[in-house]
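# using only what follows, build the 3D model:
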Amino acid sequence: MIKVLLADDQALVRGALAALLGLEPDIEVVAQVGSGAEVVPAALRTGPDVALLDVQMPGGDGLDAAGALRSALPTCRVVVLTTFGRPGYLARAMRAGASGFVVKDAPPEQLVDAVRRVHAGLRVVDPTLAAESLSSGTSPLTDRERDVLVAAADGSTVAAVAARLHLSEGTVRNHLSAAIGKTSARTRAEAVRLADERGWL
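Next comes the predicted model:
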């Protein structure tokens, strides 16, 4: 029996996935959570073999949760399941130790197959997304540039971003300028939007 943990902040989606997987004779959903922060505690309680993690959740996204889960429970394999089929997300998921990346509009049998294959030690990646990822390359942003863009995404002033990240205002301006250049944007708001669309945030 393959024990599965589901993490998605939408209760209807979680319920539908649980019902779908529950129809399979060799799969049992042992935990369902609605935020990234709940993933590791639930996994430590229930010992899943495979975790299906949504990318965008409150309390830490699925990509952060994937990394934390790999550290806390290395035997649990991770499949990132997302509406957002962005090449940058795929790269981040793989760096976080995910074994699979499946978009939510994939046929149900593809998701079931992904669970079985990942449990067997294989990697499963949506083929269209894999091709896009290879053609678009990796994120050109440094970790600090990414942090500054994320902190500036809500429209915060340079001073507020600097205070939040414990950096000088000049350093924040330099990182924002570099990020704007690397995304070929005209403004920092556009840089945030473009980086987010490419999965670099």
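# from here on, contacts and neighbour counts on C-alpha atoms
OK.
# against residue 143, how distant is residue 101?
22 Å (C-alpha to C-alpha, to the nearest Å).
# these two: which is more packed in?
Ranked by neighbour count (other C-alpha atoms under 10 Å), residue 101 and residue 143 place residue 101 first, with 29 against 11.
# got the contact list for residue 183?
Taking C-alpha atoms under 8 Å, 6 or more residues apart in numbering, we find residue 183 in contact with 191, 194, 195.
# which of the residues you listed sits closest to residue 58?
Using C-alpha to C-alpha, residue 195 is the member of these that lies nearest residue 58, at 19.7 Å.
# and that closest one, what does it touch?
Counting by C-alpha under 8 Å, 6+ apart, residue 195 has contacts 183, 201.
# recalculate using a threshold of 6 Å.
For residue 195, no contacting residues are found, by C-alpha atoms under 6 Å, 6 or more residues apart in numbering.
# want to put them side by side, so please do this one too:
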Amino acid sequence: MRVLVAEDQGMLRGALSALLDLEEDIEVVGQAEDGEEALEMIRSLKPDICVMDIEMPKMTGLDVAEKLWADKHPCLVVILTTFSRAGYFQRAMKAGVKGFLLKDSPIDELSAALRNVNAGKRAVSPDLALSFWEAENPLTEREREVLRLAREGLPAGDIASQLFLSAGTVRNYLSEAIQKLDAKNRIDAIGIAEKNGWLD
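Presented below is the predicted three-dimensional model:
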């Protein structure tokens, strides 16, 4: 199978590519250092699978996956992450990502995952799977919008005018979000939502 490796840390990208290239049935056809370059190389080199870091400059791994999904591109995506964030996982599944693995997984686990994905299966690190399935995003889209604006430091009145709501309604949304997240206040609620990837 032909594989592209997209990772912004040069040493890790090189090591990962070299280790994968040692596998008899895997050929690393290219290496990208950011999301934009990964997208260009996927389109020009047409690899079977792209192994992508989630956090990259210019475009994240999830941005690239969403673009490929929208374009109905046949390249399969396997995401590597250090982040156990349920929001990322849910977004990845919606974008047709076939694999979601921890960066510190052994190379044998990654190779096996790539073979499974190439055979039409999904591959998710067991350590990630349980925490992801248990953590569903409890916030409505409107509550997320209000929290995003609150994260920018806007008071209720300014958030209200941006969303064409009354200040009282905004305070109600904030109160609901704080309650749902079992947070102490709005700052705490924003922190909890961010940690889980629910504001992305």
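# TM between them?
After superposition, the two chains reach a TM-score of 0.82 (TM-score structural alignment, normalised by the length of the second structure), with 197 aligned residues with a C-alpha RMSD of 2.8 Å.
# sorry, back to before: among the contacts of residue 183 of the first structure, which one lies nearest to residue 54 of the first structure?
Using C-alpha to C-alpha, residue 195 is the member of the contacts of residue 183 of the first structure that lies nearest residue 54 of the first structure, at 19.2 Å.
# any idea what the closest one aligns with in the second structure?
Aligning on TM-score structural alignment places residue 195 of the first structure opposite residue 193 in the second structure.
# contact partners for residue 115 of the first structure?
Under the criterion of C-alpha under 6 Å, 6+ apart, residue 115 of the first structure has no neighbours.
# state the distance from it to residue 59 of the first structure.
From residue 115 of the first structure to residue 59 of the first structure the distance is 25 Å (C-alpha to C-alpha).
# C-terminal to the longest helix seen in the second structure, which secondary structure element comes first?
Selection of the longest helix in the second structure by residue count, based on DSSP state H, yields helix 167-180. On the C-terminal side of helix 167-180 of the second structure, the nearest following helix or strand under DSSP states H and E is helix 186-195.
# mean per-residue distance, that following helix versus the first structure.
Overlaying the first structure shows helix 186-195 of the second structure at a mean distance of 2.1 Å from the equivalent residues (mean C-alpha distance after the TM-score superposition for the first structure).
# got the buried residues for that helix?
Neighbour counts over helix 186-195 of the second structure (16 or more other C-alpha atoms under 10 Å) mark 186, 189, 190, 192, 193, 194 as buried.
# the last one and residue 151 of the second structure: what is the separation?
Just to be clear, that refers to residue 194 of the second structure. The value you get for residue 194 of the second structure to residue 151 of the second structure, if C-alpha to C-alpha is used, is 10 Å.
# quick one: the strands in the second structure, in order.
Under the criterion DSSP state E, the second structure contains strands at 2-6, 27-32, 49-53, 76-81, 99-102, 123-124.
# which one of those strands lies closest to residue 90 of the second structure?
Using C-alpha to C-alpha, the strands of the second structure put strand 99-102 closest to residue 90 of the second structure, at 10.7 Å.
# need the residue in the first structure that's farthest from the chain's center.
residue 170 (30.8 Å; C-alpha atoms, centre = their mean).
# give the contact list for it.
With C-alpha under 6 Å, 6+ apart, residue 170 of the first structure has no contacts at all.
# quick one: it from residue 114 of the first structure, how far?
47 Å.
# centre-most residue in the second structure?
Centre-nearest of the second structure using C-alpha atoms, centre = their mean is residue 88, 3.9 Å out.
# what's the neighbour count on the closest residue to that residue other than its chain neighbours?
Distances taken as C-alpha to C-alpha, 6 or more residues apart in numbering place residue 197 nearest to residue 88 of the second structure, at 5.7 Å, with adjacent residues excluded. Burial of residue 197 of the second structure is recorded as 19 neighbouring residues (other C-alpha under 10 Å).
# residue 197 of the second structure and residue 84 touch, don't they?
No: the criterion here is C-alpha atoms under 6 Å, and residue 197 of the second structure misses it with residue 84 at 9.2 Å.
# buried ones in stretch 49-68 of the second structure, by neighbour count?
49-56, 59-66, 68.
# contacts for that stretch, please.
With C-alpha under 6 Å, 6+ apart, stretch 49-68 of the second structure has contacts from 3-8, 34-36, 75-81, 95.
# mind listing the helices for the first structure?
Taking DSSP H as the test, the helices found in the first structure are 11-22, 39-46, 62-72, 87-95, 108-119, 127-136, 143-152, 158-165, 169-182, 188-197.
# so which of these gets nearest residue 30 of the first structure?
Closest among these, using C-alpha to C-alpha: helix 39-46, at 6.4 Å.
# mean shift of the closest one relative to the second structure?
Here the mean offset of helix 39-46 of the first structure against the second structure after fitting is 1.5 Å, by mean C-alpha distance after the TM-score superposition for the first structure.
# relative to strand 27-33, how tilted is that helix?
130 degrees (axes from the mean of the first three to the mean of the last three C-alpha atoms, to 10 degrees).
# what's in contact with helix 39-46 of the first structure?
The contact list for helix 39-46 of the first structure (C-alpha under 6 Å, 6+ apart) reads residue 69.
# apply 10 Å and report the result again.
Residues from elsewhere that reach helix 39-46 of the first structure (C-alpha atoms under 10 Å, 6 or more residues apart in numbering): 3-8, 29-33, 47-53, 59-60, 62, 65-66, 68-73, 76.
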